[in-house]
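Undergrad: how would this look folded up:
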Amino acid sequence: MESKRQEYFSVFREISKDILSTLDLKEVLKSIVEQVTRAMEAKGSTLRLLDERKRTLELVAAYGLSETYLHKGPIDAEKSVAEALQGRAVAVLDATTDPRVEYPQAAREEGIASILSVPLIVREKVIGVLRLYTDTPRVFSREEIEFVSALAEQSAIAIEHARLYEQVREDYTTLMNDFYLWFESREQPVVSGPGTGEQSRLG
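TA: Coordinates of the predicted model:
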């Protein structure tokens, strides 16, 4: 168990370094789903963000699962393990029979046994879900749930970091555009009106 804790810590530290060293959100999230799958010795994992307008969970990163399963259909935020969207971790022992699973037949065909869903939370608001899938039934321990929850928190931080950067970049671009427009307007030559001594700008 001690070696497992050390592995969890190493994964957490590595992902923290990724978040701090790159603004490529896609690569960071891809690293998170791969590393959580390996550390938990699971079948695969996904990271989905909530589309508030459509009330669906949109796939942004995945590891270890087939394209067929990943694109099995829209994921309804209210039907698909809704407790996670209320801010709670949700463990499903049998994904093929649990009524909280939206596509049990697809889970059976993919060879999925158990699912752990944990929320991504930013400023006390759920923005998505990190899910772990196993190919054998598993009762997730408290330590496992805490580890996956910590990675979900890192995912949320990375997403917020990227969004803030994009907002700052857009604000900076707008500011520079406004400045250039102002500067160009100041650069227009000034001439005297004919016979009046008044000054007017050339249009």
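Undergrad: only C-alpha atoms from now on, for both contacts and neighbour counts.
TA: Noted.
Undergrad: in stretch 162-179, what counts as buried?
TA: Along stretch 162-179, these residues count as buried under the neighbour rule (16 or more other Cα atoms under 10 Å): Ala162.
Undergrad: ditto for stretch 14-28
TA: For stretch 14-28, the neighbour count (16+ other Cα under 10 Å) marks 15-16, 18-19, 23, 25, 28 as buried.
Undergrad: again, but for stretch 25-43
TA: 25, 28-40, 42-43.
Undergrad: ok so Phe60 is a helix residue?
TA: Wrong residue type there; residue 60 is Val, not Phe. No: counting by DSSP: H, G, I helix; E, B strand; the rest coil, Val60 falls outside a helix, being strand.
Undergrad: can you give me the strands in the chain?
TA: 44-51, 56-63, 90-92, 114-122, 125-134, 190-192, 199-201 (DSSP state E).
Undergrad: I have a second one here; can you model it like the first so I can compare?
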Amino acid sequence: MAQNYFAALRDVALAVNSSLEPSAVLHQITEHAAKAMSCKACTIRLLDGTGHFLLPTAAYGLSDSYMRKGPVEVGRSGLDGEVLGGKIIHLKDATSDGRFQYPESAKAEGLVSVLSAPLLVNGKTIGLIRVYSSEERDFTPDEETFMQAVAALSAMSIENARLHDALRNNYELMAKHAYSVYED
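TA: As a prediction, this is how the structure comes out:
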């Protein structure tokens, strides 16, 4: 089983290095994570600017109706609050655990157990990654470690894309300024 995780981590690292386009990279990450862990689905959600909502950023294996179930409010989801506090959290049955914000939607989607890990950049939580199992299961310590590694690579990918955009914008501003100075 550990060999599958090593191969999946290699694939995630290759995806992170393949592009600075976050949506494509994060979608590949969700697919690799779900498949490596034999899970039905995986999502990555990022905090909005207010820190009150988790926005769907990438998903694999979930229906459009599930993804449109409603806003994920940090204040209404005990699970997400714990994960954003820096903890990796396992729910054996999300449909009956009061910390899960949309248990009815999870049940309708066929989701039972979930494992969630925070996305950290420089010690600050920017979002989370979550895998969903279609059957009740206990996630192993190796699976938790794998999720933490995937979360770290995901956060690095997001931060690299943000830094690239900032650098490109600064370059464009400098180029415009230099061109206008040259014209004068």
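Undergrad: which of the strands of the first structure sits most buried?
TA: strand 114-122 (a mean of 25; mean count of other Cα atoms under 10 Å).
Undergrad: show me what that one is packed up against.
TA: On a contact count with 3 or more Cα pairs under 8 Å, 6 or more residues apart in numbering; DSSP states H and E, strand 114-122 of the first structure meets strand 90-92, strand 125-134, helix 142-187.
Undergrad: for the last one, enumerate the helices and strands it packs against.
TA: Judged by 3+ Cα pairs under 8 Å, 6+ apart, the packing partners of helix 142-187 of the first structure are helix 2-21, helix 25-39, strand 114-122, strand 125-134.
Undergrad: how much does the shortest one stray from the second structure?
TA: For strand 114-122 of the first structure, the mean deviation from the second structure after alignment is 0.5 Å (mean Cα distance after the TM-score superposition for the first structure).
Undergrad: give me the angle between that strand and helix 142-187.
TA: Relative orientation of strand 114-122 of the first structure versus helix 142-187 (axes from the mean of the first three to the mean of the last three Cα atoms, to 10 degrees): 40 degrees.
Undergrad: ditto for the second one
TA: Here helix 25-39 of the first structure runs at an angle of 170 degrees relative to helix 142-187 (the same axes, to 10 degrees).
Undergrad: so how much does helix 25-39 of the first structure differ from the second structure once superposed?
TA: Mean deviation for helix 25-39 of the first structure: 0.8 Å (mean Cα distance after the TM-score superposition for the first structure).
Undergrad: who touches that helix?
TA: 7-8, 11, 15, 18-19, 22, 43-47, 60-64, 132, 148, 151, 155, 158-159, 162 (Cα atoms under 8 Å, 6 or more residues apart in numbering).
Undergrad: same deal with the third one?
TA: The list of residues contacting strand 114-122 of the first structure from outside it, by Cα under 8 Å, 6+ apart, reads 81, 84-95, 126-138, 140, 145, 148-149, 152-153, 155-157, 160.
Undergrad: check the offset of it from the chain's centre.
TA: With Cα atoms, centre = their mean, to the nearest Å as the basis, strand 114-122 of the first structure stands 12 Å off its chain's centre.
Undergrad: ditto for the first one
TA: The gap between the average C-alpha position of helix 2-21 of the first structure and the chain average comes to 18 Å, counting by Cα atoms, centre = their mean.
Undergrad: now the last one
TA: Per Cα atoms, centre = their mean, the displacement of strand 125-134 of the first structure from the mean C-alpha position of its chain is 9 Å.
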